[in-house]
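# sequence plus predicted model, see below.
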Amino acid sequence: MSTPSTDQLRFNMIEQQIRPWDVLDPRVLELLATIRREEFVPPAHRALAFVDMETPLRGHPEEAVRLGQIMLAPKVEARLVQEVSPRPHEKVLEVGAGSGHMAALLAGLAQRVITLEIEPELARMARDNLQRAGVRNAEVREADGARGLAAEGPFDVIVLSGSVAEVPSELLQQLKVGGRLAAIVGAEPMMRGTLITRTGEGSFTTAQRWDTVAPRLLHFPAPSRFQF
């Protein structure tokens, strides 16, 4: 029995994981077919490139998950990109560069992407991966992204590539009117894929249309202790 080719594995990922998760935007599907996800995965874990799971980026897998040093599952990345749907003239901020794969997807739709990564080794990995993939409109900065990047804002799109207990208002203020922020919000065992749209100077709308679980991004505020 022959081993499936990389192209067949990529096709299967799109058809069996991503389309069933209601990722149907043809622009996003085309990106997933052309950007070589396996080249953003560390060599030790390349066999996991198309598997429906988070891919550890360094060290022991459990430790990588605990520290949020992972690539999100393919269907989660794809759904987040579809949610914010960057346009060719728009500027994007990503928090949590990881391997650079999400930045590559966003850069395929947007004018410019700035992606922030707190871990120096991962920042280098993302920078190298993006350069090797020929992505010229995504810039990796080694920085703590929990407070965003107000000096470069406002942004049309902000994507948090990991989970947070709640989205800080400081980040929401860095959205343009009409801008969108996508994040995975909540606590285990159930988190929600969340899209927040800035509709005015002080007004926002929130949609939560799907459930998932993802490792935490570092240094974001803990949830409020009291719930009313």
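Yep, it's here.

# rest of the way, CA atoms for contacts and neighbours
Will do.

# Glu83 contacts Leu195, doesn't it?
Yes. The pair formed by Glu83 and Leu195 meets the contact definition of Cα atoms under 8 Å, at 6.8 Å.

# now do the strand or helix carrying Ala33: which elements does it pack against?
Assigned by DSSP states H and E, Ala33 belongs to helix 26-34. With contacts taken as 3 or more Cα pairs under 8 Å, 6 or more residues apart in numbering; DSSP states H and E, helix 26-34 sits against helix 74-84, helix 101-107.

# tell me the most buried of these?
Comparing these by mean neighbour count (mean count of other Cα atoms under 10 Å), helix 101-107 ranks first with a mean of 27.

# alright, now check it against this:
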Amino acid sequence: MTDTFKHRGLRQKLVETVKAKGIQSEPVLKALGKIPRHLFMDSGFLDHAYQDKAFPIAADQTISQPYTVAFQTELLEIKKGDKVLEIGTGSGYQTAVLCELGARVYSIERQQELFKKTSKFLPKLGYRAKKLIFGDGYKGLPEEAPFDSIIVTAGAPFVPKALLKQLKIGGRIVIPVGDDVQTMTLIIRKGQKEFEKHDYGEFRFVPLLEDKN
């Protein structure tokens, strides 16, 4: 669990790369510069930890590309104390970014193996989500709703209605929608039944899984 001077230098280079690609939010860039991404990856991939690429992790999942993490997070416009629902805890890297921004994070993971691993690992790094849940992301977390924002970190064939219901009025959901290639989609809840939708280009994610374990 070491974070060396070299790692910190590589992180700053990564921040510059992500900034050059258009990420402007200082809090988001600062979070990327602080979080030791190499600790979220298997030791065999340590050399790749600060490249702007996605990499395989356990259970056939991936740790998202840092630019993608920054892009989604920037769209959420998180303020300190916001209540955020994350669908797809994965390695916990995105969770750590949300915690670093001062969000109260509720995160759901569908893969038992990842859920167990990340639940133990995040607190060791000092990142404490309000709740890490093993469950079905399509259903969200109705008992904790409403949320200021919701982030989905896997490709969904459609926007689950349950998630829209759990969003506060004025709240934002960022979700990649599509089958093979996804369109990054931002939905802002304007009223009880009124939603505003914005599309932000193509990304590739692992698929969002329904109950299968």
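Sure thing, it's come through. Everything numeric in this text was worked out from a predicted model, so none of it was measured.

# what range in structure 2 matches the helix holding Ala33 of structure 1?
On structure 2, the counterpart of helix 26-34 of structure 1 by TM-score structural alignment is residues 26-34.

# mean per-residue distance, the matching stretch to structure 1?
Following superposition, stretch 26-34 of structure 2 is found to deviate from structure 1 by 0.6 Å on average (mean Cα distance after the TM-score superposition for structure 1).

# now the lengthiest helix in structure 2: buried residues?
If you go by DSSP state H, structure 2 has its longest helix at helix 5-20. Buried residues in helix 5-20 of structure 2, counted by 16 or more other Cα atoms under 10 Å: His7, Arg8, Leu10, Arg11, Gln12, Leu14, Val15, Thr17, Val18, Lys19.

# can I get the residues you listed in JSON lines including distance to Leu101 of structure 2?
Compiled in JSON lines, these are given as follows (distance: Cα to Cα, whole Å):
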{"residue": "His7", "distance to Leu101 of structure 2": "21"}
{"residue": "Arg8", "distance to Leu101 of structure 2": "19"}
{"residue": "Leu10", "distance to Leu101 of structure 2": "21"}
{"residue": "Arg11", "distance to Leu101 of structure 2": "17"}
{"residue": "Gln12", "distance to Leu101 of structure 2": "18"}
{"residue": "Leu14", "distance to Leu101 of structure 2": "18"}
{"residue": "Val15", "distance to Leu101 of structure 2": "16"}
{"residue": "Thr17", "distance to Leu101 of structure 2": "20"}
{"residue": "Val18", "distance to Leu101 of structure 2": "17"}
{"residue": "Lys19", "distance to Leu101 of structure 2": "17"}
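
# which single one of the residues you listed is nearest to Ser25 of structure 2?
Nearest to Ser25 of structure 2, judged by Cα to Cα, of the buried residues of helix 5-20 of structure 2 is Lys19 at 8.9 Å.
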